[in-house]
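*Asks:* Output the structure for:
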Amino acid sequence: MENKYIIFDTHAHYDDDAFDEDREELLKDLKLNGVVGILNCASSYESIEKTYNLTIENDFIYGALGIHPENACEFNEDVEREIVELISKNNKIIAVGEIGLDYYWEENPPKEVQREVFRKQMKLAEELKLPVVIHDRDAHADTLDIIKEFPKVKGIVHCFSGSSEFAKECIKLGYYIGIGGVVTFKNAKKIVEVVKDIPLDKILVETDAPYMAPTPNRGKRNKSDYIQYIIEQIAIIKELDPKEVNIAVNDNFKRLMEKTI
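*Replies:* Got it, this is the predicted structure:
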């Protein structure tokens, strides 16, 4: 793929098993192909150490440490202490995440457990003065309520799936909207409306690699250089030059992380 853009992937999971066979080689290729930075987001307890190690081993990988709502039962005081300790000794851990709520799967931890763990990690981010990376699936109202409880905390609502109205509420509270591969799908009417309705200076681009690869690679293992298709689709929706979109989304991420990156 031609290297057209300077890419910062604001959400990926290169600790995932899907990359075990060729992780090192793939990361080298990404660097050669215009990817200047990646925010690797932990999700489970096991992924915290893996994410930390990726930031040590790769100069262009940064980390977010936290427990995903699907794994909320793994969060406890010991895990919280470990996260604090790892952040204190590595300035490349620049956010708390991936945290939030996921009401889609019935087998997920009970909603009240998810909400309690989400609040604890929001409080942790507030204490550490770090932004958060929020996962919100089928939980828009509760996500917004909890965000409002922590007005000092800013961050990203990742893989955004809500309405334009919800996006605007999040933006008012200091959050950026993470746009991924879904925006390139033919049936993606809602997220197209969101991109149309919100200002470019509140948009971030992400892969969620290895998941959610954009068209024309839908169904394949996702990777950070595929962000070019997301940038180009946002440019079409907003009737802008793709290079302008590329510069803007990178500037947005630097602004959010200005104290840490």
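*Asks:* contacts and neighbour counts: CA atoms only from here.
*Replies:* Noted.
*Asks:* tell me which residues in stretch 84-102 are buried?
*Replies:* Judged by neighbour count using 16 or more other CA atoms under 10 Å, the buried positions of stretch 84-102 are 84, 87, 92-102.
*Asks:* Next step: those restricted to strands.
*Replies:* By the criterion of DSSP state E, membership of the buried residues of stretch 84-102 in strands covers 93-102.
*Asks:* give the contact list for residue 248.
*Replies:* By CA atoms under 8 Å, 6 or more residues apart in numbering, the residues touching residue 248 are 200-201.
*Asks:* go again using 10 Å as the cut-off
*Replies:* 200-204, 242, 254 (CA atoms under 10 Å, 6 or more residues apart in numbering).
*Asks:* which SSE is it in?
*Replies:* Using DSSP states H and E, residue 248 falls within helix 242-256.
*Asks:* So which of the contacts of residue 248 are in strands?
*Replies:* Using DSSP E, 203-204 are the members of the contacts of residue 248 that sit in strands.
*Asks:* got a winner among the contacts of residue 248 for most neighbours?
*Replies:* Using other CA atoms under 10 Å as the neighbour test, the contacts of residue 248 are led by residue 204, with 28 neighbours.
*Asks:* give me the element the closest residue to it other than its chain neighbours is part of.
*Replies:* Distance criterion CA to CA, 6 or more residues apart in numbering; nearest residue to residue 204, sequence neighbours excluded, is residue 178 at 4.8 Å. Applying DSSP H and E as the criterion places residue 178 in strand 175-179.
*Asks:* Could you give the separation of the helix or strand that that strand is followed by from the chain centroid?
*Replies:* Tracing the chain past strand 175-179, the next element assigned as helix or strand by DSSP H and E is helix 189-197. Centroid separation for helix 189-197 versus its chain: 18 Å, with CA atoms, centre = their mean, to the nearest Å.
*Asks:* I have a second one here; can you model it like the first so I can compare?
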Amino acid sequence: MDKRFKECIDQQLQVFDFQLELANQYNKPVVIHSVKQHHLVQQRLKQAKVDRGIVHGFSGNYQQAKSLVDAGMKLGIGGVITRPTAEPTRDAIAKLPLDSIVLETDAPDMPLYGMNSEINSPQYIPHIFKYLVKIRNENASILAEAIWRNSNQVFAIN
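*Replies:* Presented below is the predicted three-dimensional model:
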């Protein structure tokens, strides 16, 4: 769901609702792209009773984050947290329960601020993790274990 493409919002809703239906039918998690549509996404998740997935590349404030987490989603945390303009997102991440976050890069998009690359890569996960440790003021081992557990929970790996 991407508000930047207003002219096709009806089509986006149709496809999104169908994907939620498929997730329920096959008991699969959803991975959601949401740009300035967090409230609408949260409403649709509740209506469809989908309660397992990730809102990838999360960028938003605490209220938006909490509503998505309350709807059963984990938030994909990536390079956006390294940007100077991401204070609302960092604030949200600091306040959220530990069981609500996973790591991602959104490669090749969302490059890390201050890196000499215009292209993101999975190799930057350790950098994102270091930012996350600082933001949450958590023990790195505890945070790593929680992120691993959260990822396993969403994707039913173990």
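*Asks:* now what about the TM-score between them?
*Replies:* The TM-score (TM-score structural alignment, normalised by the length of structure 2) is 0.91; 158 aligned residues with a CA RMSD of 1.7 Å.
*Asks:* tell me the angle of the strand holding residue 178 of structure 1 relative to helix 242-256?
*Replies:* 140 degrees (axes from the mean of the first three to the mean of the last three CA atoms, to 10 degrees).
*Asks:* In structure 2, point out the residues matching strand 175-179 of structure 1.
*Replies:* Aligning strand 175-179 of structure 1 against structure 2 (TM-score structural alignment) gives residues 73-77.
*Asks:* With stretch 32-43 of structure 1 instead?
*Replies:* Aligned using TM-score structural alignment, stretch 32-43 of structure 1 spans no residues in structure 2.
*Asks:* Assign a three-state SS to residue 146 of structure 1, would you?
*Replies:* Three-state assignment for residue 146 of structure 1 (DSSP: H, G, I helix; E, B strand; the rest coil): helix.
*Asks:* Not counting sequence-adjacent ones, nearest residue to it?
*Replies:* Using CA to CA, 6+ apart, the nearest residue to residue 146 of structure 1 is residue 119, at 6.8 Å.
*Asks:* hmm, back to that, specify which member of the contacts of residue 248 of structure 1 is nearest to residue 223 of structure 1.
*Replies:* Within the contacts of residue 248 of structure 1, the smallest distance to residue 223 of structure 1 is 16.1 Å, found for residue 204 (CA to CA).
*Asks:* Okay, the closest one and residue 119 of structure 1: tell me how far apart.
*Replies:* Distance, residue 204 of structure 1 to residue 119 of structure 1, using CA to CA, to the nearest Å: 24 Å.
*Asks:* Could you double-check that residue 193 of structure 1 lies in contact with residue 164?
*Replies:* Yes: using CA atoms under 10 Å, residue 193 of structure 1 is in contact with residue 164, at 6.8 Å.
*Asks:* More neighbours: the two, which one.
*Replies:* Using other CA under 10 Å as the criterion, residue 193 of structure 1 and residue 164 rank with residue 164 on top: 18 against 14.
*Asks:* Show me what the more buried one lines up with in structure 2.
*Replies:* Counting by TM-score structural alignment, residue 164 of structure 1 corresponds to residue 62 in structure 2.
*Asks:* Could you report the neighbour count for the residue lying closest to that match once chain neighbours are set aside?
*Replies:* Leaving aside its sequence neighbours, residue 62 of structure 2 sits nearest to residue 92 (CA to CA, 6+ apart; 4.0 Å). Neighbour count for residue 92 of structure 2, taken as other CA under 10 Å: 21.
*Asks:* Map residue 92 of structure 2 onto structure 1.
*Replies:* Using TM-score structural alignment, the equivalent of residue 92 of structure 2 in structure 1 is residue 194.
*Asks:* residues contacting its match?
*Replies:* By CA under 10 Å, 6+ apart, the contact list for residue 194 of structure 1 reads 160-168, 177, 179, 183.
*Asks:* corresponding residue for residue 84 of structure 1 in structure 2?
*Replies:* For residue 84 of structure 1, no residue is aligned by TM-score structural alignment.
*Asks:* what do you get for residue 207 of structure 1?
*Replies:* Counting by TM-score structural alignment, residue 207 of structure 1 lines up with residue 105 in structure 2.
*Asks:* Pull up the gap between that match and residue 111 of structure 2, please.
*Replies:* For residue 105 of structure 2, the distance to residue 111 of structure 2 equals 8 Å [CA to CA].
*Asks:* Give me the common contacts of those two.
*Replies:* Taking CA under 10 Å, 6+ apart as the criterion, residue 105 of structure 2 and residue 111 both touch 78-80, 120-121, 124.
*Asks:* okay if I get those as TSV plus neighbour count?
*Replies:* What follows is those, written out as TSV (neighbours: other CA atoms under 10 Å):
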residue	neighbour count
78	29
79	28
80	22
120	19
121	18
124	17
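*Asks:* and the alignment partner in structure 1 of residue 155 of structure 2, what does it touch?
*Replies:* Using TM-score structural alignment as the criterion, residue 155 of structure 2 maps onto residue 257 of structure 1. Shown in contact with residue 257 of structure 1 (CA under 10 Å, 6+ apart): 94-95, 130-131, 154-155, 251.
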